[in-house]
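Participant: missing the sequence, but the structure's below:
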C-alpha cells in the first residue's frame, strides 16, 4: 500500500554540524500579499518569501537515549587463545554501549503570536525531546516550552520568551483554497535552513491512514525531511496548512506532500494554548463504511453516511437510543458524505451541545437528539459483562450462502473460544469460493442479525435470506461478531435459493 511509504518523521539526525537557522527576530507587522497574477502562476514570489521567512523558524531538539545492548560474545572453548581477546573486546564494547547518548534532530515551525511567542510545529518533531530550541534568522536561539501536543492531528504548540515581539503570520481559510491554486512552503529540509519551494494544491481532503481525523491538503511543492512543522502559504501570505508528511520510496520529495489544513489546526491550537490538551466531542459509536453492497442491502439509492456497527454502553449515542445498524446520514445539519467525515465532525463539535442526528433505520429516516460528551483520549475499554448460562438447545444445523450454521451451544462455544456474552448463530464452516469467503467470513464468527433483524437459530437466518431473495435483494447484510465480541457488518451476495 502507498501508506507503507509515508514518511512522517522528516526531522533528520544532526550528528555533526548544526543546520542553518532562519526566521528573523523582529517587530511584528502585516505581511504584504504577492503581486497579482493572471492565473498562470506568479512571475515571482520573491517579495512574498522575503517577508514571510522571518516568521518561520528552525526547531532543533535534543534527547538522552539509553545505550543499546551489544551483540553477545561468541562461545569459545575455555583456554582458547581467543578467549581473553574476545572477553576484553566485548566487555569494553558493552561499557561504551551502556552509556546514555545525546541525540539531536531538526524540524520546522512558525510564529503565530509575536507578542506571546507562540510557535506551531508537528508533534513528531518534538516528541520525546528533553530540550527544544527555536533558531531564528539573526542567529538568536530561544529555549522553547511545550504548551501542549496532540498525537491525533500531529500538532504541537511551543512558547518562547522574546525580548521584543516576533514577526508572526496568520492562519488562513484552508476551505477557500482550490485544487490548482498556487502555494508556497518554507522550511528546513535536510537541515539546510530556510528553503522556499512553490507548487500547487494537487488534491484536498486526502486520507493517508495516519489518524482518525485525516483530511490533508496534498501539494507538489517540494517537501522533504526537516520540513515537518513548517507552513504552507497561499499567495496572500496566510498559512493554509502545516507540512507534516510525504509519500516517498526514497525519503525525498517526489511531488506528493501533505499538510494539515489550517481549519483543522485552529481549534486544536486554541485548546492546546488554553488547556494544554485537546477537548473533543464524543458520540460513542463504532462505525464502518457504507459500501455499494451495503447500500443496496439496506435499500439506499447511493452509498453514503456512516454505518453504526456498535454503540458504547452508557455513551451519548446509547443514551439517545442510536442503534447498531443505523446509518448516520446527517450530523448537526451537515451531510455525512462518507464514514471518515463523521469522526472529524464530532470532534469539532462543542462538548455538551445538543446535536440533531438523522439516521436511516430500516428504510425510514429518524431524527435523534444527542448530547455530546467529552472524548477521553485514554478511555479504558469496559470489561465484558458475563451472562448466566442458558440450557443447551437441541442441535440444529443448515447451510445457506456457503455458510454452515449451527445453534451456539456450550460445545461450539468451547470449540471456537467464543466469549460467554456473544449470542446468535455460529458459523462452523465456510465454503471455498463463496461470497462469504470473499468477505472474509470465518468459522467461529457469529451471526447476530440478518437485514437488521435479530436471529437465534439457523432457521431464522434461512427465513430472513429467503425473504430478502423474494424482495429481489442482491445481498444480505449480516451483523457478525467475532469470538471476542467485536462486531462488524458484512454484505454477503445472495445466490439463487
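Facilitator: That came through fine. In this text the structure is predicted, and so the values were computed from the model without any measurement.
Participant: switch to C-alpha atoms for all contacts and neighbour counts from now on
Facilitator: Noted.
Participant: May I see the buried residues of stretch 349-362?
Facilitator: Buried residues in stretch 349-362, counted by 16 or more other C-alpha atoms under 10 Å: 349, 350, 351, 355, 356, 357, 358, 359, 360, 361.
Participant: The nearest residue to the second one once chain neighbours are set aside: what's it in contact with?
Facilitator: Right, residue 350. Among residues not flanking residue 350 along the chain, residue 281 sits closest, at 6.1 Å (C-alpha to C-alpha, 6 or more residues apart in numbering). Residues in contact with residue 281, defined by C-alpha atoms under 8 Å, 6 or more residues apart in numbering, are 346, 347, 348, 349, 350, 351, 372, 373, 374, 375.
Participant: if we go to 10 Å?
Facilitator: Residue 281 is in contact with 343-353, 371-376, counting by C-alpha atoms under 10 Å, 6 or more residues apart in numbering.
Participant: Out of those residues, list just those in helices.
Facilitator: 343, 344, 345, 346, 347 (DSSP state H).
Participant: Just the buried ones among these, please.
Facilitator: Looks like these have 343, 344, 346, 347 buried, using 16+ other C-alpha under 10 Å.
Participant: Pretty sure the last one sits against residue 280.
Facilitator: When you say that, I think you mean residue 347. Yes. Using C-alpha atoms under 10 Å, residue 347 is in contact with residue 280, at 4.6 Å.
Participant: let's bring in a second one:
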C-alpha cells in the first residue's frame, strides 16, 4: 500500500464521520475536475504493441527485385535540393541496387517493403524499390511467395502499385486520414529493414507537412526506426490504419537516427486510385507560373497580409483562356482558401481534369472570380512556355536606380540572354553589390519587364513607376524580372 494511503486510513479512524465524508467529497470533486481538464482524445503510452502487430502483420510484405545492370551509371542525385545543408547526410534508399558502383553487366537483387490494400492483391510500395526491375517477388508474412506485375508508378510522389494473383483472398489494410495525425501521436512502422525480414518499430509523429524536394511532397516525420529496406512499408496509427508510406531518412551513416519521412496517406490514396483506374496519374493543370507572396511583396502590392499565390507568367493554357494575368494574386481555388504556392499546386493537381472551377484573384486591389477549365499536367509538362510581347523600341539611355544600372533591351541583347524573340523591358547591366537588389538576387543580364505591375520599356517608364509608388506612400516597388525567360517578382525598397 502507498504510504499516503496508510496515513489517510489512520486519520480516518480517529476523525468524526461528517468530517470524513466532507474530505472524501472534496477529493472526489478534485478528481473529477482534473479528469475534465484532460482532453478526452489524449492517449497515454500503450502497454504493448503486440495486439496491433498481430493484427496488421499479415498485410505487410517483403519485396525482392531482380534487375539486369547493363553498364555503369551515375549515382542518383539526393532528394534534397543541391547545396542544401542536409545534402551530404541524406540517405533516401534511392540506390538499393548499387547502381552507383562500377562494373560490367550483371544481375542485381534489392530488398524493399510494401503492403496489401485489397483482398484481390493490389500492393503499394515506393517507385524506387521496383524501378527498372525485371522481376518482382512478394513474400508474405506467412512465408508464401508470389510474383508481382507492375500496374503503374508515380515518380513525383515515389509511389508504385503492384498486383499479385492469389488463389485466396489476401489480408489487407486500409488507409487512414493523415490530416488527423497530430504531432506526438504514437505510430508503428513495419517492413524489411536491412534484409532482416519482418520487423516492427514504434515512435511518434515528430512533425507534419514536411517538404523535401518534390512538387507534391507532404511528409510525416517520425522517430520510429526506419532503415534501408523499410522503403515502401507502411506507417500505422494506433487504429491499424496506414497514414504514411515510409520513404526516406535523414542520416549521416545510412542508419536510423530518429528522423524518418513517410509520404502522407492523403497524397498516396489519390495516386493509388488513379494508378489503379488508369495505370498512370492524371493531375489538373492551371497553366501559370507562380511564387509565394512574401511580406515585402505584399507591402509593395498594397496587400493586407502575405498570403496567396502571385502569378508571374501566363503562357498559353487554361489560365490564359480564363483571363488570368501576370500580377494577379490567387486567393482561393474551387472555394478553398490558398495560403501559398505549395497549397495551390496540390489543390490544382487534385482537381478533376476538364471541369470548370472558380478561382478568386486579386487584381489592382479588387477581387475578381474567374472560371477556369483545367487541363492535364502530364500532357502540358513537355510544352515550351514562351511569353508573348511586342517588338521593343530601342532606347540607348542608361540610368542608375534602386542599386541597378539599366538600359532598354535590344533584340540583339535579348537573343544573347537567351530570351524569346519579342521580349522587351530594361536590361540590368550592373548591380551594386552593397544594394538590396544584389542581396535579393538580381544580377547583370536580368531583364525588368514590369514595375508596379505595369509594363516598362524605357527608363522613363521605370522612373515614372518609382515616382507613382512614392506618391502613393509605398515603401517598396514590385518588379517583374526575367532571367533566361523565367519570371519572378522582386520587391525593392524605395529608400535605395
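Facilitator: Nice, I can see it. Keep in mind that this is a model prediction, so the values were computed, not measured.
Participant: can I get the buried residues of stretch 349-362 of structure 1 in TSV with distance to residue 67 of structure 1?
Facilitator: Below are the buried residues of stretch 349-362 of structure 1 laid out as TSV (distance: C-alpha to C-alpha, whole Å):
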residue	distance to residue 67 of structure 1
349	45
350	46
351	45
355	52
356	55
357	53
358	56
359	55
360	57
361	58
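Participant: Which single one of the residues you listed is nearest to residue 226 of structure 1?
Facilitator: residue 349 (33.1 Å; C-alpha to C-alpha).
Participant: Which position in structure 2 pairs with the closest one?
Facilitator: Alignment note: residue 349 of structure 1 maps to residue 351 in structure 2; criterion TM-score structural alignment.
Participant: Pull the number of nearby residues for the equivalent of residue 158 of structure 2 over in structure 1.
Facilitator: Alignment note: residue 158 of structure 2 maps to residue 154 in structure 1; criterion TM-score structural alignment. Using other C-alpha atoms under 10 Å, residue 154 of structure 1 has 21 other residues around it.
Participant: Which residue comes closest to residue 154 of structure 1 once chain neighbours are left out?
Facilitator: Using C-alpha to C-alpha, 6+ apart, the closest residue to residue 154 of structure 1 is residue 123 (4.8 Å).
Participant: how close does that neighbour sit to residue 148 of structure 1?
Facilitator: 9 Å (C-alpha to C-alpha, to the nearest Å).
Participant: okay, and the common contacts of the two?
Facilitator: 155, 156, 157.
Participant: post-alignment, the helix or strand containing the last one versus structure 2, mean distance?
Facilitator: Here residue 157 of structure 1 is covered by strand 155-159, with elements defined by DSSP states H and E. Strand 155-159 of structure 1, aligned to structure 2 and superposed, deviates on average by 0.5 Å (mean C-alpha distance after the TM-score superposition for structure 1).
Participant: Now the helix or strand following that strand: buried residues?
Facilitator: Sequence order places strand 182-187 as the next helix or strand after strand 155-159 of structure 1, per DSSP H and E. Along strand 182-187 of structure 1, these residues count as buried under the neighbour rule (16+ other C-alpha under 10 Å): 182, 183, 184, 185, 186, 187.
Participant: Where in structure 2 does strand 182-187 of structure 1 fall?
Facilitator: With TM-score structural alignment as the criterion, strand 182-187 of structure 1 aligns to 186-191.
Participant: mean shift between that stretch and structure 1?
Facilitator: Mean for stretch 186-191 of structure 2 is 0.8 Å (mean C-alpha distance after the TM-score superposition for structure 1).
Participant: who touches stretch 490-497 of structure 1?
Facilitator: With C-alpha under 10 Å, 6+ apart, stretch 490-497 of structure 1 has contacts from 291-298, 400-402, 434-441, 450-451, 462, 465-466, 468-470, 472-480.
Participant: Which ones among those map onto strands?
Facilitator: With DSSP state E as the criterion, strands contain 400, 450, 475, 476, 477, 478, 479, 480 from among the contacts of stretch 490-497 of structure 1.
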